[in-house]
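Colleague: Sequence and predicted structure are below.
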Amino acid sequence: MRARRAGFVAALLLSACTEGTHPPKGSDDPGVVAPVAPTDVLGEGTEVARPPSAEDEVEVEIPRPMGHAEVVGLASRGLSDVSQVDVDLTVSGVSGKRTVEVEFVSPEGHPYQRRSSVVVAKPDATRTLRFSMPVAGTTVATSIMSGTWNVRFFLDGAPLTTASFTLEP
């Protein structure tokens, strides 16, 4: 019985509500609602709020990933004297977690070795990764794979930069 009485009281109160039934100032029709002009409720000025125009939009430039590769520590170029070849890759404009791949290409133009590494950076940071290719005791030395080698770098599968070095017999 109490629930029924509470429901009746709620219905009675809602039916007595007059919100939206009074006509706005200057109108005789109770069904017409006059629009309210947008205002700057958070600011201190009396400006009317408006959506941003194309002139107001600021263009944010997203840096394009860049890479620079450099062969380091290759004082001797003779196959019998080189234990490994180190190549430093410096990347910038990399955002988030990305995959860097390196491919060492033999003087004959065939891929010899391919590896990958993950780099995590902010767009404004610069990171340097070192990749090494063993020479001493490998097929490079025993098969006398002398000549100019190319090193290709990829960022998430897209070409990034290259470097080269020469190994003499």
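Modeller: Perfect, thanks for sending it.

Colleague: For the rest of this, base every contact and every neighbour count on C-alpha atoms.
Modeller: Noted.

Colleague: Just the buried positions in the helix or strand containing M133, please.
Modeller: Applying DSSP states H and E as the criterion places M133 in strand 126-134. Buried residues in strand 126-134, counted by 16 or more other C-alpha atoms under 10 Å: 131, 133.

Colleague: putting a second one here so we can go through both:
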Amino acid sequence: MRARIAGFSAAALLLAACTEGGVAPKVSDWTDAPSREVPPVSPTDVLGEEDVAARPPAAEVPVVGEPMPAPLTGHAEVVETGSRGLSDVSQVDVDLTLTGVRGKGTVEVEFVSPTGHPYERRTSVVVGKPEVPRTLRFSLPVAGTTVATSAMSGTWQVRFLFDGAPLTTAAFTLEP
């Protein structure tokens, strides 16, 4: 067994000392490469065979010195109506204020019952400019619905998504 280990060690040592053409290979990293300018190639037209009209529009690149546009943010707030009893509330309104909307997007709202199960989901398309805040109102009907007839009292969650990505949440409580 010792002879076998010694043989493997000797072979490894011999291979480590190998050279090609009498010159030991040089170990280098990427900083040793000479610097030269290479023109960028369009990622959609590597072979140069694509029609210019078929190319996607160029991404917006901020000009040097200009501030970056604000990221998309959302703030949800339950509109207070005073009473929160199931027999007194006709609906619960939730306002979603969006800032930083660029162009067109889809807002989804999901009302989650106190048991943790999704109760109702709706979508709305929003069009906006990054510098102009947008406010959307979503309402959950209570009077005359399953919420009231099944006595679905407790704390409800409201989840908002923008183009499928989680945005913000809110909560409200309906008392028995």
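Modeller: Yep, that arrived. What you see is a predicted model; the values in this text were computed from it and never measured.

Colleague: Could you tell me the TM-score of the two chains?
Modeller: Once superposed, chain against chain, the TM-score is 0.65 (TM-score structural alignment, normalised by the length of structure 1); 114 aligned residues with a C-alpha RMSD of 1.4 Å.

Colleague: before we move on, back to that, what's the strand holding M133 of structure 1 packed up against?
Modeller: Packed against strand 126-134 of structure 1 by the contact rule (3 or more C-alpha pairs under 8 Å, 6 or more residues apart in numbering; DSSP states H and E) you find strand 84-92, strand 111-121.

Colleague: winner for burial among those?
Modeller: Using mean count of other C-alpha atoms under 10 Å, the stretch among these with the largest mean neighbour count is strand 84-92, at a mean of 18.

Colleague: could you pull out the helices for structure 2?
Modeller: Using DSSP state H, the helices of structure 2 run over residues 2-16, 146-149.

Colleague: Which of those sits closest to T81 of structure 2?
Modeller: helix 146-149 (16.6 Å; C-alpha to C-alpha).

Colleague: Read off where that closest one ends up in structure 1.
Modeller: Helix 146-149 of structure 2 corresponds to residues 139-142 in structure 1, going by TM-score structural alignment.

Colleague: Check stretch 87-101 of structure 2 too.
Modeller: Against structure 1, stretch 87-101 of structure 2 falls on residues 80-94 (TM-score structural alignment).

Colleague: Give me the contacts around the matching stretch.
Modeller: Under the contact criterion C-alpha atoms under 8 Å, 6 or more residues apart in numbering, stretch 80-94 of structure 1 has outside partners 63-74, 76, 120-136, 141, 169.

Colleague: coming back round to it: mind giving me CSV with the helices of structure 2 and columns for mean neighbour count and distance to E120 of structure 2?
Modeller: Converted to CSV, the helices of structure 2 look like this (neighbours: other C-alpha atoms under 10 Å; distance: least, C-alpha to C-alpha, whole Å):
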stretch, mean neighbour count, distance to E120 of structure 2
helix 2-16, 10, 68
helix 146-149, 15, 11
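
Colleague: would CSV of those with distance to E110 of structure 2 be doable?
Modeller: Below are these laid out as CSV (distance: least, C-alpha to C-alpha, whole Å):
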stretch, distance to E110 of structure 2
helix 2-16, 64
helix 146-149, 15
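
Colleague: list the contacts for A151 of structure 2?
Modeller: Per C-alpha under 8 Å, 6+ apart, neighbours of A151 of structure 2: 86, 176.

Colleague: now it: how far from T99 of structure 2?
Modeller: 36 Å (C-alpha to C-alpha, to the nearest Å).

Colleague: now R121 of structure 2
Modeller: 22 Å.

Colleague: Kindly report the same for S113 of structure 2.
Modeller: 28 Å.

Colleague: got it, and A171 of structure 2?
Modeller: Applying C-alpha to C-alpha to A171 of structure 2 and T99 of structure 2 gives a distance of 21 Å.

Colleague: Equivalent analysis for L167 of structure 2, please.
Modeller: Counting by C-alpha to C-alpha, the separation of L167 of structure 2 from T99 of structure 2 is 11 Å.

Colleague: list residues touching both of those two?
Modeller: 73-74.

Colleague: Next up, the contacts around D156 of structure 1.
Modeller: Taking C-alpha under 8 Å, 6+ apart, we find D156 of structure 1 in contact with 98-101.

Colleague: of those residues, buried ones?
Modeller: If we count by 16+ other C-alpha under 10 Å, the contacts of D156 of structure 1 have these buried: 100-101.

Colleague: Now the two most distant members of the contacts of D156 of structure 1.
Modeller: Top of the distance list for those (C-alpha to C-alpha): R98 and E101, 10.0 Å.

Colleague: okay, and the common contacts of those two?
Modeller: 155-156.

Colleague: I'd like to know how many residues surround A16 of structure 1.
Modeller: A16 of structure 1 has 9 neighbours, counted by other C-alpha atoms under 10 Å.
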